[in-house]
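Chemist: Fold the following and give me the result.
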Amino acid sequence: MPPFDVPEGDPFGPHNLPYGVFSPPGSSERTVGVRLGDHVLDAGAAAHALGSPYASLLARPSLDALLAAGRTAWSDVRRALTAWVTVPAHRETVEPLFHPLSEVTLHLPFAVADYVDFYASENHARNVGRMFRPDAPDSLTPNWKHLPIGYHGRSGTVVVSGTDVVRPSGQRKAPADPAPVFGPSVRLDIEAEVGFVVGVPSELGRPVPLGGFRDHVFGLCLLNDWSARDVQAWEYVPLGPFLGKSFATSVSAWITPLDALDEARVAPPERTHELLPYLDDTGEEPGGYDLRISVAVNGHVVSEPPFSTMYWTAAQQLAHMTVNGASLRTGDLYGSGTVSGPTERERGSLLELTWNGRDPLELPDGKRTFLEDGDVVTLSAWAPGPDGVRVGLGEVTGRVVPAP
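Modeler: Presented below is the predicted three-dimensional model:
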C-alpha cells in the first residue's frame, strides 16, 4: 500500500509520527526517519526537497540536533512533517522518499548521555516488599511515598530494540549457601518500563521545576530494564543496583514526541501523603499518561501493565532528579521503573508474575520462572489518541543468548 494511503485508524498514522534513525536498503548511512504506517520517511531528504529550514535538524545521523533545538522547534518540525505527509500537493515530491519499514535497518536513535532508572509503581513496590520483607509492618519503605526512588545506570549499555542480550555472569549467593559462587545468572528477568528522553539541557546548580517538564523532555519510548535477580540480590546492600542491572537496557527504535500524546494525559493516582513543594503537582497539568503495555515471551502475551497507575509522574521524577542541582544533558534517558497494575495479569516483571519463582508461568513451549537462553521478550504499547484513534508506541524486543 502506498505510504500516503495509511488505513484510517492505523496507530502509526499522521497523528503519531514517531522519530527514529535508519539506514536505507543497501546503505550504511544513517539518517533521521519518521514512521508512517509500515513505511519510513527520510525526513532530511524531504526537508531538502521541499526547501524546508528544518533540514539542518533532520538531515542528520541521529536525533541529537533536533533534541537540543527545544520545544518551539519540536512543535514547528512536527507541524511541517504532518503537512508533508497529508497535503496532496506534497505527495509527488515526498512519496519517493519513503522506504518500507521491513527493508530498512533501525539504529539507536540518539546518543544516550546519562541514564537513571526509577521505582515509581506502588503496585510493583508493594509486591517486592511482600516478597522480600514479609514481616515488615508496611510493604513500602518509609521514604517511598515522599520521593521517587531511583538509581544511576550505565548509559553505554543502552541498546536498540532487536539487539541480542547476552546472559550476564556475576556473583550470586542464595540464603542457604555458605559462600558466593560465580557464573551465569540463573534468574534473568525483564522489567516493562517507559523511558523519557531529555532534549534541552539545564544549567548545573539550577533545579528543573515541575512546570519545566515539557520544555526539557522531547518524548518517550518503551524500555526493558533487563535484570539479573540473583546477582542483584547479593550485591545491592547497601548501595543498590549495580552489575545486576548494568549489562543491558533495551529501548525502542522509535521515540514518540510528547505532542503526539496530549489525548493520553491523565491524572496520577491520589496522593496519600503530603508532598514537599518541589514535588507537589497540585494545580499542574495532568502528569500521568494512559499507556497500555503488553509483555510477550516468545510471542505469548503474559502481562498487560497499565502505565496510568504509576504513583510518581515523569515530571516529578525530573524535578527530583535535578533538585540537588544536577544538570541535564541532551540525550539523558530516564526510566519509569517497572510498570505493574493491581492484578496478577498486570505485573511488569517475571519476579512478580511468578512470585519469585514460586508460581511458574505456563507457556506454549514450557514453564518459565525466569528467562531461558533463546527466549524472546517483546514489549508493545498504545495510547488513546485524537478522535478515538490509537497512538502506537514502537515495540522493544530482545533475545537472550548464552553467556560466553
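
Chemist: going forward, measure contacts and count neighbours with C-alpha atoms only.
Modeler: OK.

Chemist: Would you map the strands across the stretch 51-200 of the chain?
Modeler: Applying DSSP state E, counting those that start in this stretch to the stretch 51-200 of the chain gives strands spanning 98-100, 105-107, 115-118, 150-152, 158-160, 165-166, 169-172, 181-184, 188-189, 192-198.

Chemist: so which of those gets nearest Arg30?
Modeler: Smallest distance to Arg30 across the strands of the stretch 51-200 of the chain (Cα to Cα): 8.1 Å, for strand 105-107.

Chemist: one more to line up against the first:
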Amino acid sequence: MPGADGSGFTAANLPYGMFSLDGETPRAGVRIGHHVLDLAPALHDEVFASGSLNAFLARGRTAWHDIRRRIQCLLDADAPEAAANRAALEPHLVPLERVRMHLPVEIGDYVDFYCSLEHATNLGRMFRPDENPLKPNWRHLPVGYHGRSGTVVVSGTPIVRPRGQRPPAPDSKPPRPVFGPSAKLDIEAELGFVVGTPTRLGETAGDLADHVFGVALVNDWSARDIQAWEYVPLGPFLGKSFATSMSAWITPLEALAHARVPGRAQDPEPLDYLRRREPWGLDITMEVLLDGERVSRPPYREMYWTPDQMLAHMTVNGARLRTGDLFASGTVSGPDAGQRGSLIELTWNGSEPVKLSDGRTRAFLEDGDTVTVTATAPGPDGTPIVLGEVTGTISPARTAP
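Modeler: Model (predicted):
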C-alpha cells in the first residue's frame, strides 16, 4: 500500500476503528498508512456496518485471525493477484483526513488497575512518608477499581474541568470542604485492553488471547484534589469518573507478537491463579506530550502485573466478561524521573513544576492544555507498530446550575 511503509501502520499492524463520513452512520475500518479501509464493502461482510466493533469482536479469536489474514492477503503487493486486489480495494480506501473517528466499541464495563510498582511507590512515598509506600496487599494481587463506562470517550473529545468537593483549607475554622473546579487536574498514561469473547456469570476467564481482542491507549484523567478528599475509605469516585479518553484505534493482540516479553520478576510468587503461564509482558514505549512537547517516556514493559494476571484476578470471583469491556493497566511509570506517566509524579505533587521550552511551567493542567499519549512497539523485521494516539484538550469548568 503506497504510503504505508514507514508510517507505523503497515499490514503488520492493521488497527480497527469506527469512522464516518459527512454525518453517516459509523462503520468499521482498519488503518493502513494514511488511509482507512472501509471493511463492509471491501470484505462483503455486513458485521462491519453494525455501528460498533462489538458484533465482530463477539465472533471470537478464530474469526479475528481469519479476517486479519484475509485483509493482509488483499493488501499483499507481492501476491499474484495484487493488481486485481488493488483495483478492488481502491474505491474503499478513504484518506484519513476525511474521516471522523468514533468510540470503537460499546463499553459495558470499565475496570482500572494500579499495576506499576514505580507509580504505586511514588504515590506511597508522597502521601505516606513515614510508612511502607506499598500497602501489604500490593505485591499479592493487581489492585483495581470498577470505573464508569459511560464517561469513556474517544480521543479528541474535549475534557471539561470537573467540579467537586476538595479538602478544607488549612486555616478554615471549623474545617469545611471547598467546592469548585479542580485545581489539580492530572493525567494517567495507561494501556487499555478490549474484551471480545465473553464469559458466563460464575466462571473464570481462560487464556488472555482467547478473550482479549486488542489494546488501545488510555488517558484516565484524574482530579487529584477531589480524589484526595473522597477516596477514604472506598477509593476513587468523582475524582476519576468525569472522563477517561480512549484511542480511536484498537491494535489487535496478534499484531504485538514481536513485542511480547516475559514480564517483570515478582516477589513473593503470586498465588496459583495469578501465576504466569505465557509471556504477556509487552515491550511498548509511550510518550506523553503536553501542548506538543514531550514531557515523559513511560515504559510499559516495566509494569509489575501483566494483563493476563489482571484478567485472571478480575474474573476469579466469577464476575463475567462482556464483549466490549475495557480494562486498563493504571498509570505506566518507570524507574527514572523522565518515565513517570502522571503529572503528580513528574512534579512531585506540584512542588517541582514541569518547565516547557517556551518558559511556561505546569504543576497540573490548565485550561486550554492539550495532552497526547503516543506509543510504539517492535514489529516483524524491525518494523515498528504504532498504536493510535489518545489526545484531549482541557475546557473550563461549567458554571454552577
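
Chemist: Any idea what the TM-score is?
Modeler: Scored by TM-score structural alignment, normalised by the length of the second structure, the superposition of the two chains gives a TM-score of 0.95; 389 aligned residues with a Cα RMSD of 1.0 Å.

Chemist: just to revisit the earlier point, rebuild the strands of the stretch 51-200 of the first structure as TSV, extending it with distance to Tyr278 of the first structure and mean neighbour count.
Modeler: What follows is the strands of the stretch 51-200 of the first structure, written out as TSV (distance: least, Cα to Cα, whole Å; neighbours: other Cα atoms under 10 Å):
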stretch	distance to Tyr278 of the first structure	mean neighbour count
strand 98-100	45	21
strand 105-107	37	20
strand 115-118	17	21
strand 150-152	17	17
strand 158-160	30	23
strand 165-166	38	20
strand 169-172	39	20
strand 181-184	43	14
strand 188-189	34	23
strand 192-198	19	27
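
Chemist: Quick one: those strands as TSV, columns for distance to Pro134 of the first structure too.
Modeler: Formatted as TSV, the strands of the stretch 51-200 of the first structure follow (distance: least, Cα to Cα, whole Å):
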stretch	distance to Pro134 of the first structure
strand 98-100	52
strand 105-107	43
strand 115-118	23
strand 150-152	22
strand 158-160	34
strand 165-166	33
strand 169-172	22
strand 181-184	26
strand 188-189	22
strand 192-198	24
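
Chemist: Of all those, which one is nearest Val251 of the first structure?
Modeler: Val251 of the first structure lies closest to strand 158-160 among these, at 5.2 Å (Cα to Cα).

Chemist: which residues touch the counterpart of Glu193 of the first structure in the second structure?
Modeler: Aligned by TM-score structural alignment, Glu193 of the first structure pairs with Glu190 of the second structure. Under the criterion of Cα atoms under 8 Å, 6 or more residues apart in numbering, the neighbours of Glu190 of the second structure are Leu217, Val218, Asn219, Asp220, Ala328, Ser329, Gly330, Thr331, Val332, Gly341.

Chemist: do the same with Ala183 of the second structure
Modeler: Contacts for Ala183 of the second structure (Cα under 8 Å, 6+ apart) come out as Ala223, Asp225, Phe364.

Chemist: The last one touches Lys184, doesn't it?
Modeler: Yes - using Cα atoms under 8 Å, Phe364 of the second structure makes contact with Lys184 at a distance of 5.4 Å.

Chemist: in the first structure, which spans are helices?
Modeler: Using DSSP state H, the helices of the first structure run over residues 43-49, 55-58, 64-69, 71-86, 91-94, 122-132, 213-216, 229-235, 243-246, 314-322, 350-353.

Chemist: Distance to Val391 of the first structure and mean neighbour count added to those, as a markdown table?
Modeler: Shown next, in a markdown table, are the helices of the first structure (distance: least, Cα to Cα, whole Å; neighbours: other Cα under 10 Å):
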| stretch | distance to Val391 of the first structure | mean neighbour count |
| --- | --- | --- |
| helix 43-49 | 20 | 21 |
| helix 55-58 | 23 | 20 |
| helix 64-69 | 21 | 20 |
| helix 71-86 | 15 | 16 |
| helix 91-94 | 23 | 14 |
| helix 122-132 | 25 | 19 |
| helix 213-216 | 19 | 18 |
| helix 229-235 | 33 | 21 |
| helix 243-246 | 30 | 22 |
| helix 314-322 | 19 | 23 |
| helix 350-353 | 27 | 24 |
